[in-house]
Every structure is written in structure tokens, then in C-alpha cells.
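Participant: Model the structure of this input:
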Amino acid sequence: MAHTVLLTSFLTEAGHGMLELSFVRQVEEAVLAILDAGKATGKWHFSEAFVESLTTIVNEYDRQLREMRLAKVLAASERLDRMISVVHPHR
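Facilitator: As a prediction, this is how the structure comes out:
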């Protein structure tokens, strides 16, 4: 899910989103906070509001995949790969 949120954010940032970038970034921050908390405590909590927001993001990503040129999606995916390689250089 984190990858989907980040890719949606990148594509929206590039001008290909129908959602407000501030909303996408808010969900992105929530995902990262949940991942950090879950990793630290072993407990995973997802509020109903978060699940609804995540559903909106997934639906937007699905729309982006259907309507955008593949080159734009690949560019966003490559950006994510570069970001991951900086954080986890041996993956």
C-alpha cells in the first residue's frame, strides 16, 4: 500500500491527479506513521477514516493507470525505485 500511495503522490505531483495533492500527502504521512508505529510496537491500528482515505487513493491510482501514458507511470516507478535504493541500498 505504501508503494501505491507514493506512486499516486508522484503522479499527482506531476500534474496527473484528480485529488488535491495536500490530501494525497496527508494519506502518505498517515501510512508512514502507521508503518513506523507498527514496526516499533508490533501492533497495527487502522482507523475507519484512514481506510476510507486509502480506498480513495487506490481508486485514484487505478484511474491513473487506466488513463495515463505508460511512460509517465514508469517514470514515477523509477523515481520510487531510486528512493528505495537510497533508503535500502542492498535491496
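Participant: Please make it C-alpha for all contacts and neighbour counts, starting now.
Facilitator: OK.
Participant: what distance separates the helix or strand containing residue 49 from the centre of its chain?
Facilitator: Taking DSSP states H and E as the criterion, residue 49 maps to helix 48-67. Relative to its parent chain, helix 48-67 has a centroid offset of 9 Å by CA atoms, centre = their mean, to the nearest Å.
Participant: Another for comparison:
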Amino acid sequence: MPRKESSDLALRARIALERLRSGEADRSLVNLLSQVIIITSFITRAGHGQLDIAEIEPVERGLAEVLSQADRTGVWNVPESLTDGLTAVVNEYDRALSVTRMEIVLKASDYLGKLVGSVARDTRTNDSHLQVAR
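Facilitator: Sure, this is the predicted structure:
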């Protein structure tokens, strides 16, 4: 991927992470960071990651729990331990985007698109909170 494009994507992820770290949390931030995790996880599982998948999965589960808790209670609580894990994933995302073959990144993006499409089809109400970060 051209460095300008990968830098732009990584910058968006870093800004979202910093906003989360500073205490700001909402669905759009969590969705964007969830997408970063999914793409990083795909690239790692395809054999192009330097972060162990066992380090990514707990971050993915932790972020899902933050979202679930916010849906139940209306309170956005992001533990510091989760932001530490998110930092590692965002760093790996940045690295992977700049060095992984474009074919793998495109497959990861297609995979993410299928997941989002599946969730959108499963969500049958007009008040869906699904927002894809673009």
C-alpha cells in the first residue's frame, strides 16, 4: 500500500486511540478501533503479522465488552489495560499496512466488508448503531 494511504489510515486509528485514552468514548471510536483489530487480526492470521494473535484476541473481546456494557448501561468505561492492548494493535496495524502486500490488505478489507454486511443484514431495525469508519 502506498505510504501516504497507509499513513492516513494509521493516523485515523491513532487519533481514535488517543481520544479513547483521554476519556472520550463513543460508538464511532469503538467501531473504528474494532475495524483496526479485525484487519490486523486478518493480516496476522494470513502470516504477515508480528504481533501474536493471542495478544490481539483479548483486545478484541475487551472492546466488544466495552460496547456491550455501554449498550446495557449507557456508560462508556475503557480500562487502562485495554488501551495498552489497543496501542499494541494500532502499532501493528500501522506497521502491517506499510509492509504487507496490497493483496493481503485488500483481502482483509473485503473480509471486514463481509462482516459489516452480515451485521447490517442481521440488524433489522432502523435505529441500528452500526457505523462503518471510512
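Participant: returning to that earlier point: equivalent range in the second structure for the helix holding residue 49 of the first structure?
Facilitator: Under TM-score structural alignment, helix 48-67 of the first structure corresponds to residues 80-99 of the second structure.
Participant: give the contact list for the alignment partner in the first structure of residue 59 of the second structure.
Facilitator: By TM-score structural alignment, residue 59 of the second structure lines up with residue 27 in the first structure. Contact analysis of residue 27 of the first structure by CA atoms under 8 Å, 6 or more residues apart in numbering lists 5, 50, 53, 54.
Participant: likewise residue 54 of the first structure?
Facilitator: Contacts of residue 54 of the first structure by CA under 8 Å, 6+ apart are 5, 27.
Participant: picking that back up, the match of helix 48-67 of the first structure vs the first structure, average offset?
Facilitator: Superposed on the first structure, stretch 80-99 of the second structure shows a mean distance of 0.5 Å to its aligned residues (mean CA distance after the TM-score superposition for the first structure).
Participant: For that stretch, which residues meet the burial criterion?
Facilitator: 82-83, 85-98 (16 or more other CA atoms under 10 Å).
Participant: repeat for stretch 73-82 of the second structure
Facilitator: For stretch 73-82 of the second structure, by 16+ other CA under 10 Å, it's 76, 77, 78, 82.
Participant: The last one against residue 63, yeah?
Facilitator: It stands for residue 82 of the second structure. Yes. With contact defined as CA atoms under 8 Å, residue 82 of the second structure reaches residue 63; the gap is 7.5 Å.
Participant: name the element the nearest residue to residue 92 of the second structure once chain neighbours are set aside belongs to?
Facilitator: What sits nearest to residue 92 of the second structure in space, not counting adjacent residues and going by CA to CA, 6 or more residues apart in numbering, is residue 51, at 6.6 Å. Using DSSP H and E, residue 51 of the second structure sits in no helix or strand.
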